[in-house]
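1. Need a 3D model of the following:
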Amino acid sequence: MSAGKRFCEAVRRERPLQVVGVIHAFAAKLAESAGFRAVYVSGAGVANAAFGKPDLGLTTLDQVAEEVRRISSVTRLPVLVDIDTGWGRDLFSGRTMKLMHRAGAAAVQLEDQVDMKRCGHRPGKHLVPVADMVKRIRAAVKSRPIRDMGVMARTDAAAVEGLDAAMYRAQQYVQAGAD
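-> Down below sits the predicted model:
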């Protein structure tokens, strides 16, 4: 069974699915032994733990893919990967999705910040227009190497524009094809 199918099965079996964040391969092994059904590789986790950098969009696609490869190589758990804004938005979506698939990602998570993003926990975030995020999602869905690779969307609108705007954005993202 593919990683994407294992992720969908985990989502179906456990509602809500508890996905534990991991920052390296050993943490993924610990998560698996603790009984979690999936792991999450965050952009902040890779930036902080692997490179000693803040989560400001400073890590590259290749760097994150390498961390995902290390993590997915030691666990059967499906790996959900934070791909920030997608490294080039819809223009480079095919490369991003292909590298994440090769690295072992079961699903990816796109966010709706501008390209020079900030960690979702920090103030001063700026969002792209809904139409731009819809393009990102559609490009990721269209370019995923296999149909069962998940494409998740995250919005930071609650902190920037309020809860109603966040709900509106989430609805638009699902309509665009986000899982």
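2. make it CA atoms for all contacts and neighbour counts henceforth
-> Fine.
3. Run through the residues that contact the closest residue to residue 158 other than its chain neighbours.
-> In space, and not counting its chain neighbours, residue 158 is closest to residue 166: 5.1 Å by Cα to Cα, 6 or more residues apart in numbering. With contact set as Cα atoms under 8 Å, 6 or more residues apart in numbering, residue 166 has these partners: 155, 156, 157, 158.
4. quick one: the last one and residue 168 touch, right?
-> Spelled out, that is residue 158. No. Counting by Cα atoms under 8 Å, residue 168 is not a contact partner of residue 158; they are 10.4 Å apart.
5. about what we covered before: mind putting the contacts of residue 166 into CSV with secondary structure, distance to residue 46 and neighbour count?
-> Compiled in CSV, the contacts of residue 166 are given as follows (DSSP: H, G, I helix; E, B strand; the rest coil; distance: Cα to Cα, whole Å; neighbours: other Cα atoms under 10 Å):
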residue, secondary structure, distance to residue 46, neighbour count
155, coil, 20, 20
156, coil, 20, 21
157, helix, 23, 22
158, helix, 24, 13
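6. One more sequence to fold, the one below, so I can look at both together:
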Amino acid sequence: MPPVSLTASDKRRALRAGLASGQLLRFPGAFSPLAARLIEDEGFDGVSLSGAVLSAELGLPDSGLAAVEEVAGRGHQIARATDLPSLIDVEAGFGAPINAARTLGLLEDLGFAGCFIADRPDPGCGGRFDQTGVVETGAMARRIEAAALARRDAGFVLCARTDAGAGGGLDAAIARAKAYRDAGADLIFAEAVADERGFEAFRRALPDTPLLASMAEFAPAKLLTARTLRNLGINMVIYPATLLRLAMASAEVGLKTIQIEGSQASVIERMLPRTRLHDLLCPRDDRRFDAGTVVSPL
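-> Now for the predicted structure:
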């Protein structure tokens, strides 16, 4: 039985309260329900569900190949495994403004706390930092407005991502952020902000609007600490693909070790202990439901 006690509305209220608190919310990216449990157990504030990660987990490149049902379905499996609020990436909304509206309704039904929609073309080019194309400001504003109008639960957080900074510069990105806020976005995701000065400029330009920063590895932008982001007035930071990259790198080492050495014995110390895995799968205060049941150890 999943150790989840909060409803979707509870999670949405928690996310909105966190954004209004003045504190920095930390949302690592989860690639599986078990990873979401680990994020919660380690004391983070929420779970981010990256489009790139969800596509990779489906064995697809981050190039708009995954359908909305695939992304939302896999995201739902992850989000429902934790009491933490989840913010899911839905790329450009999967089509025209009416598609963005339909997408938001689907996400509400599946219990997500919020989503972010990007101003890239649809189908987009995902999170590739070498591609900087964005739609015109009005087209993106219409996506946001349609999604906001489709919202039935006022607690659902609508985040607008702008990639304009990568090609058009900081001023262009800030101008777009203001337009997206005015169209109904609750949270602004400023992608491709290079350093502290960029975030300072965003905060000055949007003093009362919650801001999200992405600390993605292998990106042109500088990786900033949580303390630095907090001091800059950032409300939320996501680490979208960190856990996936760590897990896959470790898995690759394990497989190579078996190929070369004929056994996994030399890497056992790098593995999650069986008891730790069991605690994540069967929290102590949930075991009352399993009286008399033998749980198979892994």
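7. any chance of the contacts of residue 166 of structure 1 in CSV, with distance to residue 68 of structure 1 too?
-> Converted to CSV, these look like this (distance: Cα to Cα, whole Å):
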residue, distance to residue 68 of structure 1
155, 23
156, 24
157, 27
158, 29
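8. now, which of these sits nearest residue 142 of structure 1?
-> Comparing the contacts of residue 166 of structure 1 against residue 142 of structure 1 with Cα to Cα picks out residue 155 as the nearest, at 20.4 Å.
9. before we move on, the earlier item: identify the residue of structure 2 aligned to the residue nearest to residue 158 of structure 1.
-> Counting by TM-score structural alignment, residue 166 of structure 1 lines up with residue 173 in structure 2.
10. Which stretches in structure 1 count as strands?
-> In order along the chain, structure 1 carries the following strands (DSSP state E): 20-21, 39-41, 79-82, 105-111, 150-154.
11. Most tightly packed of those strands?
-> Per-stretch averages of neighbours, counted by mean count of other Cα atoms under 10 Å, single out strand 79-82 among these, with a mean of 28.
12. Just tell me the aligned range of that strand in structure 2.
-> Applying TM-score structural alignment, one finds that strand 79-82 of structure 1 aligns to the residue range 86-89 of structure 2.
13. Ok, stretch 126-142 of structure 1 next?
-> Aligned using TM-score structural alignment, stretch 126-142 of structure 1 spans residues 133-149 in structure 2.
14. who's in contact with the aligned residue in structure 2 for residue 177 of structure 1?
-> Aligned counterpart of residue 177 of structure 1 in structure 2: residue 184 (TM-score structural alignment). If a contact means Cα under 8 Å, 6+ apart, then residue 184 of structure 2 has 144, 145, 148, 158 as its contacts.
15. Any chance you could spot the residue sitting in the middle of structure 2?
-> Centroid-nearest residue in structure 2, with Cα atoms, centre = their mean: residue 48, separated by 2.2 Å.
16. ok, which pair from the contacts of residue 184 of structure 2 is furthest apart?
-> 145 and 158 (10.1 Å).
17. tell me, the longest helix along structure 2 lands on which residues of structure 1?
-> Among the segments of structure 2 that qualify as a helix by DSSP state H, the longest is helix 242-261. Under the alignment (TM-score structural alignment), helix 242-261 of structure 2 falls on nothing in structure 1.
18. Show me which residues of that helix are buried.
-> The neighbour-count check on helix 242-261 of structure 2 (16 or more other Cα atoms under 10 Å) flags 242, 243, 244, 254, 257 as buried.
19. Out of those residues, the closest to residue 83 of structure 2 would be?
-> Within these, proximity to residue 83 of structure 2 (Cα to Cα) peaks at residue 243, which comes in at 18.9 Å.
20. hang on, that closest one packs against residue 27?
-> No. In this structure, residue 243 of structure 2 sits apart from residue 27 without contact. The criterion is Cα under 8 Å, and the distance is 11.4 Å.
21. Could you check stretch 33-46 of structure 1 and say which residues are buried?
-> With burial defined by 16+ other Cα under 10 Å, the residues of stretch 33-46 of structure 1 counted as buried are 36, 37, 38, 39, 40, 41, 42, 43, 44, 45, 46.
22. Would you map the helices across structure 2?
-> Under DSSP H, structure 2 gives helices at 8-20, 33-41, 51-57, 68-79, 97-109, 137-150, 170-183, 196-205, 226-231, 242-261, 274-281.
23. May I see those helices arranged in JSON lines, with distance to residue 213 of structure 2 as well?
-> Output for the helices of structure 2, formatted as JSON lines (distance: least, Cα to Cα, whole Å):
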{"stretch": "helix 8-20", "distance to residue 213 of structure 2": "13"}
{"stretch": "helix 33-41", "distance to residue 213 of structure 2": "18"}
{"stretch": "helix 51-57", "distance to residue 213 of structure 2": "16"}
{"stretch": "helix 68-79", "distance to residue 213 of structure 2": "21"}
{"stretch": "helix 97-109", "distance to residue 213 of structure 2": "22"}
{"stretch": "helix 137-150", "distance to residue 213 of structure 2": "19"}
{"stretch": "helix 170-183", "distance to residue 213 of structure 2": "13"}
{"stretch": "helix 196-205", "distance to residue 213 of structure 2": "8"}
{"stretch": "helix 226-231", "distance to residue 213 of structure 2": "8"}
{"stretch": "helix 242-261", "distance to residue 213 of structure 2": "14"}
{"stretch": "helix 274-281", "distance to residue 213 of structure 2": "29"}
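24. give me the number of residues near residue 15 of structure 2?
-> The criterion is other Cα atoms under 10 Å. On that basis, residue 15 of structure 2 has 24 neighbouring residues.
25. can I assume it is in contact with residue 85?
-> Yes. When contacts are counted by Cα under 8 Å, residue 15 of structure 2 is listed as touching residue 85 (6.2 Å).
26. Can you give the distance of the match of strand 79-82 of structure 1 from its chain's centre?
-> The chain centre lies 4 Å from the centre of stretch 86-89 of structure 2; the measure is Cα atoms, centre = their mean, to the nearest Å.
27. same check, this time on stretch 61-80 of structure 2
-> 12 Å.
28. What of stretch 57-75 of structure 1?
-> Counting by Cα atoms, centre = their mean, stretch 57-75 of structure 1 is centred 12 Å from the centre of its parent chain.
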